[in-house]
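In: below: sequence and its predicted model.
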Amino acid sequence: MPHSIKAEQSPRPIGIPKTKSSSSRELRKLHLLHNEARNQYIQSNLYLTVTRLLETKNRPAVSRIVSLGLGSLKSTDQTRRIKQLTILLAIAEQLRQYETKIELYAQDPSFSGTDKEFLQSLGVHILSTPSPTELGEAAQYIDDSTLVYCPFLTLEAYQLLFSSAESLNFFIGDDFDALRTKWPKHSMGRDEAESLLRKYVQGFRKRAISSGDGFWDAEDKPFPMAMYSSASHRYQSKQVEVIL
């Protein structure tokens, strides 16, 4: 379910060990799903929108990308999570046109062994956290040159990110203007979303991201996304020269 940080573990019969062959089949399936999603993504309006936003001259320079809340790729909403990953990898591919040494990290307490192996095969470094209520190793990797990729986080996870990552400068996540209206007026969810918006998000420059027609399906339960960057940071001069 979107905006959930609840760890999802894929059930496996007790006493039946996972074999190497079954793991290989799972990895092949994940690669096939990712390739299908990638082909779909690069033909979508969402791809064009994200590409144009990342080409703007007033976005911060990026040396690493940290993904939070991707979730297990073997969960019941596997298709959406594969698509989330596809966007992440496409963003990294585009940014490496300007900074070739960008490193990619992902952290989620629900990652399975197969998830980690698959992500590592795609060049993603795995970070760990002891629980969904702690930012874990990600806190050490978020500075003013880090892009945090975090769509579909819960409000609790956003609170944790904003309060723990003091150097957060650039993130792609949920559109908070849309997020606050997800809940009825005067509800706890609405109050929490508005509190996050006022306390943390209003200080960022917002660029809305299109709904993703041609990429998201109804069963993916898509939600409006946005790119947020600190108003006090601009491109480094060498990056401007690359684009001009």
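Out: Alright, I've got the coordinates.
In: okay, CA-based contacts and neighbour counts for the rest of this
Out: Will do.
In: neighbouring contacts of stretch 78-90?
Out: Stretch 78-90 is contacted from outside by 33-34, 37-38, 41, 67, 70-73, 149, 151, 216, 220-221, using CA atoms under 8 Å, 6 or more residues apart in numbering.
In: change it to 6 Å
Out: 38, 73, 220 (CA atoms under 6 Å, 6 or more residues apart in numbering).
In: ok, and the most crowded of the residues you listed?
Out: residue 73 (25 neighbours; other CA atoms under 10 Å).
In: one step back: which one of the contacts of stretch 78-90 sits closest to residue 48?
Out: Within the contacts of stretch 78-90, proximity to residue 48 (CA to CA) peaks at residue 38, which comes in at 13.2 Å.
In: how about that closest one: what's its closest non-neighbour residue?
Out: Nearest non-adjacent residue to residue 38, counting by CA to CA, 6 or more residues apart in numbering: residue 86, 5.8 Å away.
In: I'd guess that neighbour is in a strand, am I close?
Out: No. Secondary structure assignment places residue 86 outside any strand; it is helix (DSSP: H, G, I helix; E, B strand; the rest coil).
In: roughly how far apart are it and residue 132?
Out: 23 Å (CA to CA, to the nearest Å).
In: show me which of the two is the more surrounded one.
Out: More crowded of residue 86 and residue 132, by other CA under 10 Å: residue 86, with 21 against 17.
In: tell me where the protein has strands.
Out: 64-68, 103-107, 124-127, 146-149, 170-174, 204-209, 225-230 (DSSP state E).
In: got the angle for the fifth one vs strand 64-68?
Out: It refers to strand 170-174. Angle of strand 170-174 versus strand 64-68, following axes from the mean of the first three to the mean of the last three CA atoms, to 10 degrees, is 30 degrees.
In: strand 170-174 packs against which elements?
Out: Packing partners of strand 170-174 (3 or more CA pairs under 6 Å, 6 or more residues apart in numbering; DSSP states H and E): strand 146-149, strand 225-230.
In: and those, which is most packed in?
Out: Most buried of these by mean neighbour count (mean count of other CA atoms under 10 Å) is strand 146-149; its value is a mean of 26.
In: comparison target, given below:
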Amino acid sequence: MPATTPVWDPHQYLRHSGHRARAFLDLLARVPDLPAAGRPRVADLGCGPGNVTRLLAERWPGAHITGLDSSAQMLAEAEPLAGPTPGGGRLDFHRADVGTWTPAEPYDLIIGNATLQWVPGHLDRFAAWVDALAPGGTLAFQVPGNFDAPSHRLMRELAASARWRDRLDGVLRHEDAVHAPAVYLEALTGLGCAADVWETTYQQVLQGEDAVLDWVKGTGLRPVLTELGEEAEAFVAEYRLLLREAYPAGAHGTVFPFRRVFAVARTHG
């Protein structure tokens, strides 16, 4: 996990839930049928407030789905969703560190939505997860591929400036938090999976004043907000001006290019 484990704000995160869920829906559309067609076992890594975990229950109504997250705040938001589902399945949520989680039972699907960028060395976790898949089971994930975008680059540069570097050294993730698509393809095929890896850049149009700042407050900026506490307001004021220049608002909103990397890896049945 990052040097500063961020305190999450589910309500801030969900302010852009429509845009955030789109990449998960595109990932889900490429997940093949699961081995246990009637009641598959599914793990949702980094489930957050459970808003996309519910989509898994819609795809597999009879599934037993477990959402895993390290954030007590996110799990508290998700907990009201726990229990039987209308299709005869079940949702439950548990606190776990994805960076160390090893399945204790076979799964038909292990899926992660915008989670693995928070897990240093996550390539090393693939072997344990693939080993836990039932024959014909799937490991699927999507991660942000925009660490070189102005939104992230400017945040890192400001954190490294004279005013902030003593407080924020080592707090933020760097460009290597996510790997190139070819690296994921090599890792997954090397584990004997049939892998499909691709990338997409969404040209998102965000609404409202300082829309990109509002976006990153829900995700990438969380470590800074957590580390600085009451001092965060001064950092945000500087960062706000940089984002306004990098992402000028237009007549119809603020365009925020949003690159994602996807992978779907299926074991042989």
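Out: Good, I have the coordinates. Just so you know, these numbers come straight off a predicted model, no measurement behind them.
In: among the contacts of stretch 78-90 of the first structure, which are in helices?
Out: residue 38 (DSSP state H).
In: and of the contacts of stretch 78-90 of the first structure, the nearest to residue 58 of the first structure?
Out: Of the contacts of stretch 78-90 of the first structure, the one sitting nearest to residue 58 of the first structure (CA to CA) turns out to be residue 38, at 27.2 Å.
In: give me the distance between that closest one and residue 208 of the first structure.
Out: Taking CA to CA, one finds residue 38 of the first structure at 22 Å from residue 208 of the first structure.
In: before we move on, back to that, and the helices and strands packed on strand 170-174 of the first structure: which comes nearest residue 50 of the first structure?
Out: Closest of these to residue 50 of the first structure is strand 225-230, at 8.8 Å (criterion: CA to CA).
In: what's the closest one packed up against?
Out: For strand 225-230 of the first structure, the elements it packs on are strand 170-174, strand 204-209, judged by 3+ CA pairs under 6 Å, 6+ apart.
In: tabulate those (TSV), appending distance to residue 90 of the first structure and mean neighbour count.
Out: Listed next are these as TSV, based on distance: least, CA to CA, whole Å; neighbours: other CA atoms under 10 Å:
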stretch	distance to residue 90 of the first structure	mean neighbour count
strand 170-174	13	23
strand 204-209	15	17
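In: show me the helices in the stretch 51-200 of the second structure, by range?
Out: Under the criterion DSSP state H, counting those that start in this stretch, helices of the stretch 51-200 of the second structure are mapped to 53-59, 72-78, 126-131, 150-159, 165-168, 181-190.
In: so which of the helices and strands packed on strand 225-230 of the first structure gets nearest residue 118 of the first structure?
Out: Nearest to residue 118 of the first structure, of all those, is strand 170-174, at 22.8 Å by CA to CA.
In: mean deviation, that closest one versus the second structure?
Out: By mean CA distance after the TM-score superposition for the first structure, the fitted strand 170-174 of the first structure averages 2.2 Å away from its aligned residues in the second structure.
In: that strand aligns to what range in the second structure?
Out: Using TM-score structural alignment, the residues of the second structure aligned to strand 170-174 of the first structure are 138-142.
In: contact partners of the matching stretch?
Out: 109, 110, 111, 112, 113, 114, 261, 262, 263, 264, 265, 266.
In: ok now stretch 32-50 of the first structure, how far from the chain's centre?
Out: Remark: stretch 32-50 of the first structure is offset 15 Å from the chain centroid, using CA atoms, centre = their mean, to the nearest Å.
In: flag every buried residue along that stretch.
Out: Applying a neighbour-count criterion of 16 or more other CA atoms under 10 Å, one finds 33, 34, 37, 38, 40, 41, 42, 44, 45, 46, 47, 50 buried in stretch 32-50 of the first structure.
In: let me have the helices and strands packed on strand 170-174 of the first structure in a markdown table, adding distance to residue 159 of the first structure as columns.
Out: Output for those, formatted as a markdown table (distance: least, CA to CA, whole Å):
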| stretch | distance to residue 159 of the first structure |
| --- | --- |
| strand 146-149 | 14 |
| strand 225-230 | 16 |
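In: of all those, which one is nearest residue 62 of the first structure?
Out: Of those, nearest to residue 62 of the first structure by CA to CA is strand 146-149, at 5.5 Å.
In: just checking, what packs against the closest one?
Out: For strand 146-149 of the first structure, the packing partners by 3+ CA pairs under 6 Å, 6+ apart are strand 64-68, strand 170-174.
In: what angle do the first one and strand 103-107 make?
Out: An angle of 20 degrees separates the directions of strand 64-68 of the first structure and strand 103-107 when computed by the same axes, to 10 degrees.
In: pull up the aligned stretch in the second structure for strand 64-68 of the first structure.
Out: With TM-score structural alignment as the criterion, strand 64-68 of the first structure aligns to 41-45.
In: what's the mean distance for that stretch versus the first structure?
Out: Stretch 41-45 of the second structure sits 2.0 Å off on average (mean CA distance after the TM-score superposition for the first structure).
In: residues contacting that stretch, please?
Out: So stretch 41-45 of the second structure is contacted by 63, 64, 65, 66, 67, 68, 107, 108, 109, 110, 111, 112 (CA under 6 Å, 6+ apart).
In: can you do 7 Å?
Out: 53, 63-69, 98, 107-112, 115 (CA atoms under 7 Å, 6 or more residues apart in numbering).
In: do the same with stretch 121-133 of the first structure
Out: 5, 104, 105, 106, 107, 109, 116, 135, 136, 137, 138.
In: burial measure for the aligned residue in the second structure for the fourth one, as a count.
Out: Under the alignment (TM-score structural alignment), residue 106 of the first structure maps onto residue 67 of the second structure. Here the count is done by other CA under 10 Å, and residue 67 of the second structure has 28 residues near it.
In: am I right that residue 67 of the second structure is in contact with residue 49?
Out: No. Checked against CA atoms under 7 Å, the pair residue 67 of the second structure and residue 49 is beyond contact range at 9.3 Å.
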